[in-house]
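K.L.:
structure for the following, please:
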Amino acid sequence: MHGPFNRGPRQKPMGEINVVPFIDVMLVLLVIFMITAPMLTQGVDVDLPQVTSEPIQDMEDTEPVVVSVDSQGQYFISLGDGETPLSLDEISDKVIIILERKPSTPVLVRGDRNVPYGQIVELMSTLQIAGVPNVGLISEPPPSDG
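P.N.:
Next up is the predicted model:
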């Protein structure tokens, strides 16, 4: 009988999931992350000294404050507010505010290898006067020969 409710032979339900749209979305996300990953590195262009040293192990879970000195002797602080040069007094004020909020925040110095030693010492002295108990120095490992 062929009535209005008879639709012909019933099809068996499909037991597989179509994963093609999922793969398409994942490939698009992969391309987006591959393009944006190199742009995530930010900061001041500093030619760090190359020395062999052990990495700091007790950094806990806190993000360190990094104070940079570029090759022209200008000071910068990594707070996510761009790369505008600051004076030593402005850096001291910002570090004091950060340490009041979270006293265990580590403070590190990135000094260009061409900056006079006295300027780095002056920065470290200013940071210690601001209340930083220990100032760390950032360097690069020397290039490997092999």
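K.L.:
going forward, measure contacts and count neighbours with C-alpha atoms only.
P.N.:
OK.
K.L.:
for stretch 22-30, which positions count as buried?
P.N.:
Buried residues in stretch 22-30, counting neighbours by 16 or more other Cα atoms under 10 Å, are absent.
K.L.:
for stretch 95-112, that is, sorry about that
P.N.:
Within stretch 95-112, the residues that qualify as buried by neighbour count (16+ other Cα under 10 Å) are 95-96, 99, 105-112.
K.L.:
what does that stretch contact?
P.N.:
Among residues not part of stretch 95-112, those counted as contacts by Cα atoms under 8 Å, 6 or more residues apart in numbering are 46-49, 59, 62-71, 120, 124, 127, 130-132, 134-139.
K.L.:
can you tell me which of those residues are in helices?
P.N.:
Judged by DSSP state H, helices contain the following of the contacts of stretch 95-112: 120, 124, 127.
K.L.:
just checking, residue 98 is part of a helix?
P.N.:
Yes. Remark: residue 98 belongs to a helix, assigned using DSSP: H, G, I helix; E, B strand; the rest coil.
K.L.:
between the buried residues of stretch 95-112, which is nearest residue 83?
P.N.:
When the buried residues of stretch 95-112 are ranked by distance to residue 83 (Cα to Cα), residue 110 comes first, at 14.0 Å.
K.L.:
just the strands in the chain please.
P.N.:
65-69, 75-77, 107-111, 135-137 (DSSP state E).
K.L.:
follow-up on the earlier one: quick one: which of the ones in helices among the contacts of stretch 95-112 is nearest to residue 80?
P.N.:
When these are compared for distance to residue 80 (Cα to Cα), residue 127 wins out at 19.3 Å.
K.L.:
another one to check against the first:
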Amino acid sequence: MARRQRRAKADINVVPYIDVMLVLLVIFMVAAPMMQPGVVNLPTVAKADRALDVKPLKVLVERDEGMKLEDGGSKTVLSSTEDLVAAVKSKTIAQARPVLISGDKEVRYDAIIKVMNALKKSGVERVGLEVKTTE
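P.N.:
Just a heads-up that it's a prediction; the model follows:
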């Protein structure tokens, strides 16, 4: 009588893995409705700068990364961020004024951040980004 050699079974039994996955799915389906969604209280914009009758300074960053400082109706062309910081400091000595940075859509994001960083480092407290609203 000839003996048959046993071969090792190389198949992976996936049934226990499927059972575990189904149990985890049921647990998450039961637990998900019980979780509280995070509530974020956003500040309202309607009150910002409305009480102050202060016109903000506007920094315009153009496509070629040139800068202009607009104060009311007058525009000053600036060649570097150091000139910008000096001009903003001279205009905000008497009264703290917010500074808005406007950038062309084609300008690199890095140029806007460099201007914002230079203003923040120089001690300008209120620096923001100006955007066009859709109506």
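K.L.:
make TSV from the ones in helices among the contacts of stretch 95-112 of the first structure and add distance to residue 34 of the first structure to it.
P.N.:
Formatted as TSV, the entries for those read as follows, by distance: Cα to Cα, whole Å:
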residue	distance to residue 34 of the first structure
120	37
124	38
127	38
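K.L.:
need the buried ones from those selected in ChimeraX.
P.N.:
If you want just the buried ones from those in ChimeraX, going by 16+ other Cα under 10 Å, the selection is:
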select :120,124,127
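K.L.:
closest one of the ones in helices among the contacts of stretch 95-112 of the first structure to residue 78 of the first structure?
P.N.:
Nearest to residue 78 of the first structure among those, counting by Cα to Cα, is residue 127 at 14.4 Å.
K.L.:
residue 112 of the second structure pairs with which position in the first structure?
P.N.:
Matched by TM-score structural alignment, residue 112 of the second structure corresponds to residue 120 in the first structure.
K.L.:
ok, its match - contacts?
P.N.:
69, 111 are the contacts of residue 120 of the first structure under Cα under 8 Å, 6+ apart.
K.L.:
in the second structure, what stretch matches the helix of greatest length in the first structure?
P.N.:
Scanning the first structure for the helix with the most residues, using DSSP H, yields helix 20-36. Helix 20-36 of the first structure corresponds to no residues in the second structure, going by TM-score structural alignment.
K.L.:
how about the helix or strand where residue 24 of the second structure lies, aligned to which bit of the first structure?
P.N.:
Secondary structure assigned from DSSP states H and E places residue 24 of the second structure in helix 15-31. On the first structure, no counterpart of helix 15-31 of the second structure exists by TM-score structural alignment.
K.L.:
how about stretch 53-61 of the second structure?
P.N.:
Going by TM-score structural alignment, stretch 53-61 of the second structure lines up with residues 61-69 of the first structure.
K.L.:
okay, buried residues for that stretch please.
P.N.:
Buried positions in stretch 61-69 of the first structure, judged by neighbour count with 16+ other Cα under 10 Å: 64-69.
K.L.:
how many residues are close by residue 134 of the first structure?
P.N.:
Here the count is done by other Cα atoms under 10 Å, and residue 134 of the first structure has 12 residues near it.
K.L.:
that should have said residue 136 of the first structure, apologies.
P.N.:
Residues near residue 136 of the first structure, counting by other Cα under 10 Å: 14.
K.L.:
residues near residue 55 of the first structure, how many?
P.N.:
Residue crowding around residue 55 of the first structure was assessed by other Cα under 10 Å; the count is 9.
K.L.:
please apply the same query to residue 77 of the first structure.
P.N.:
By other Cα under 10 Å, the burial measure for residue 77 of the first structure, its neighbour count, is 25.
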